[in-house]
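Novice: Only the shape, not the letters, is given here:
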């Protein structure tokens, strides 16, 4: 199955919930008036797009309708696709232009960090990259063992310490090992929860310092893993992490198990963080690059 078909299948629930409702609004109007825009905005809000982003989309649509002279509601879908794709485009690719490139993977426990790292390691290895993984989530029970299983599946090296050890020390060893082994990419798992938010954020800053001090010429991609099934809560998580971490991209997991896949739109519109990868299934090859135009086509096809 091709990437687009996988994405399309993964977005089925979202399409049924979001796109079908939008189509319902479009089909129930014979002209584009203020009632039409109000109904459309309400539909977007109820579909987890959020009040701010829904208002922005409708405002952009008003301008497009005026600029193009569109009078038929049936033509609105094409304009909407263009607007949403425009919101989502920009900096969607994972940038691996240094050797090594360091990828810090952050996010709350349960969002799918461990599986994301395993799948990403597999993708990179399959494309010819040499990968080293740092098991630096040393606080969650069984996190190291779970990551070890995934790295074995992916066929990549893992650097680990004992449970409860200093995460920054694991990252330090992984960076040194990655450089010594001529790795292309070093992927670092991080703690999803410490006993308070300040401790978690301090830990992330400490890890970032270790990377910057020991691999100063390496590009650092900081990927925030979010669970699509949590809807608007995912936006709130992204907002909190953005306060402390220099997030370069989002990985949206469990897209295939939710009707809330539209959450991608407010994450980019309100926080300015691009989505780089999406999880569309449980298999090791079910993590794929996020392509905005494919997303919009799969949603509104």
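Specialist: Nice, thanks for sending it over. The shown structure was predicted, so the numbers you read here are calculated from the model rather than taken from an experiment. Numbers count the residues shown, from 1 in each chain.
Novice: all contacts plus neighbour counts: C-alpha atoms, from now on.
Specialist: Noted.
Novice: which helices and strands sit right next to the lengthiest strand in the chain?
Specialist: Identified as the longest strand of the chain according to DSSP state E is strand 220-227. Helices and strands touching strand 220-227, by 3 or more C-alpha pairs under 8 Å, 6 or more residues apart in numbering; DSSP states H and E, are strand 101-106, helix 232-242, strand 249-253.
Novice: Now for the residue nearest in space to the middle of the chain: which residues touch it?
Specialist: Of all residues in the chain, the one closest to the mean position by C-alpha atoms, centre = their mean is residue 251, 2.2 Å from it. Shown in contact with residue 251 (C-alpha atoms under 8 Å, 6 or more residues apart in numbering): 223-226, 275-279.
Novice: structure B:
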């Protein structure tokens, strides 16, 4: 394992410590020199559900374990190994890095998510990463109802050397998106990232605004947005599932970024989201630094979540 991978693994391990403690510790409590019987399977299923893996994943995991090992002696380490393998199978197909298509200029990324999920910060981190790859980036402050969001994006713009398109507080977000598209095309920008408002409680207004933004974008490029990403806060647990449902209804989501794994005991919800929606998981965040937002690695995540060592990660 390279030093860079080790460093990332250490951050991920630290970030998932609370989630790992709940799940791994619970497995250790259940499977202490016992056979795999109905009682053990029921306890395990309850543990998986309370670890935010979701009812469907918990049921499938325990059924798979029962088929392989029912009635046999089984250790906590055995259970962790089986679970890690099954979780990797669920996560591997959706572990896909976010890539920029050079055929589209600008490549338009629409960012969605509720307030507090880390959406604006994620935009800034991605902007810096794209800039380090040599791409030109423009940001659009489409969360026009929150002055703090606009100011935060402007700070990231200054930090990364990216122009930021803004409008007056409370201004028309769709109009801003249209202006940003016009400027990005005129300036031959590689990537345009559009922030959006995240007021999930005002569902009708949110859906209308997002739908309008999408319509306006497509007036200039019928293939845009080329990515519509939802930023999820790991600490919200199963509420993240509802967020994906609601935003998918209007924004036709193409991928997920999960933040704040460093402060959550609910990292398992990423597995539930992957199993239910099948959306690509592009990146996960385990800290405040730009380097703490990294492409999602299914095997490392799965093994870390259940408390296993990761020695052979590439």
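Specialist: Sure, I can see it. Here the structure is a predicted model, which is why all the values come from computation and not from measurement.
Novice: rewinding a little: what range does the longest strand of the first structure cover in the second structure?
Specialist: The aligned range for strand 220-227 of the first structure in the second structure is 226-233, by TM-score structural alignment.
Novice: Could I get the full set of strands for the stretch 101-250 of the second structure?
Specialist: Applying DSSP state E, counting those that start in this stretch to the stretch 101-250 of the second structure gives strands spanning 107-112, 137-140, 164-165, 191-194, 227-233.
Novice: And the fourth one, what does it pack against?
Specialist: It refers to strand 191-194 of the second structure. So strand 191-194 of the second structure, by 3+ C-alpha pairs under 8 Å, 6+ apart, packs with strand 107-112, strand 137-140, helix 173-186.
Novice: quick one, what contacts residue 73 of the second structure?
Specialist: Contacts for residue 73 of the second structure (C-alpha under 8 Å, 6+ apart) come out as 33-36.
Novice: again, only using 6 Å
Specialist: Going by C-alpha atoms under 6 Å, 6 or more residues apart in numbering, residue 73 of the second structure touches 34-35.
Novice: what residue of the first structure takes the place of residue 142 of the second structure?
Specialist: Using TM-score structural alignment as the criterion, residue 142 of the second structure maps onto residue 136 of the first structure.
Novice: quick one: contacts for that match?
Specialist: Listed by C-alpha under 6 Å, 6+ apart, the contact set of residue 136 of the first structure reads 167, 170, 189-190.
Novice: and in the second structure, which of the residues you listed remain?
Specialist: Retained in the second structure by both residues aligned by TM-score structural alignment, their matches' C-alpha atoms under 6 Å are the following of the contacts of residue 136 of the first structure: 167, 189-190.
Novice: which residues are contacting stretch 170-183 of the first structure?
Specialist: With C-alpha under 6 Å, 6+ apart as the test, stretch 170-183 of the first structure has contacts from 100, 130-132, 134, 136, 159.
Novice: and if you look at stretch 207-221 of the second structure?
Specialist: Here stretch 207-221 of the second structure makes contact (C-alpha under 6 Å, 6+ apart) with 174, 224, 250.
Novice: Next, the buried residues of it.
Specialist: Of all the residues in stretch 207-221 of the second structure, those buried under the rule 16 or more other C-alpha atoms under 10 Å are 207, 209-217, 221.
Novice: can I get these in CSV with distance to residue 200 of the second structure?
Specialist: Below are these laid out as CSV (distance: C-alpha to C-alpha, whole Å):
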residue, distance to residue 200 of the second structure
207, 9
209, 12
210, 12
211, 14
212, 16
213, 16
214, 17
215, 20
216, 21
217, 22
221, 27
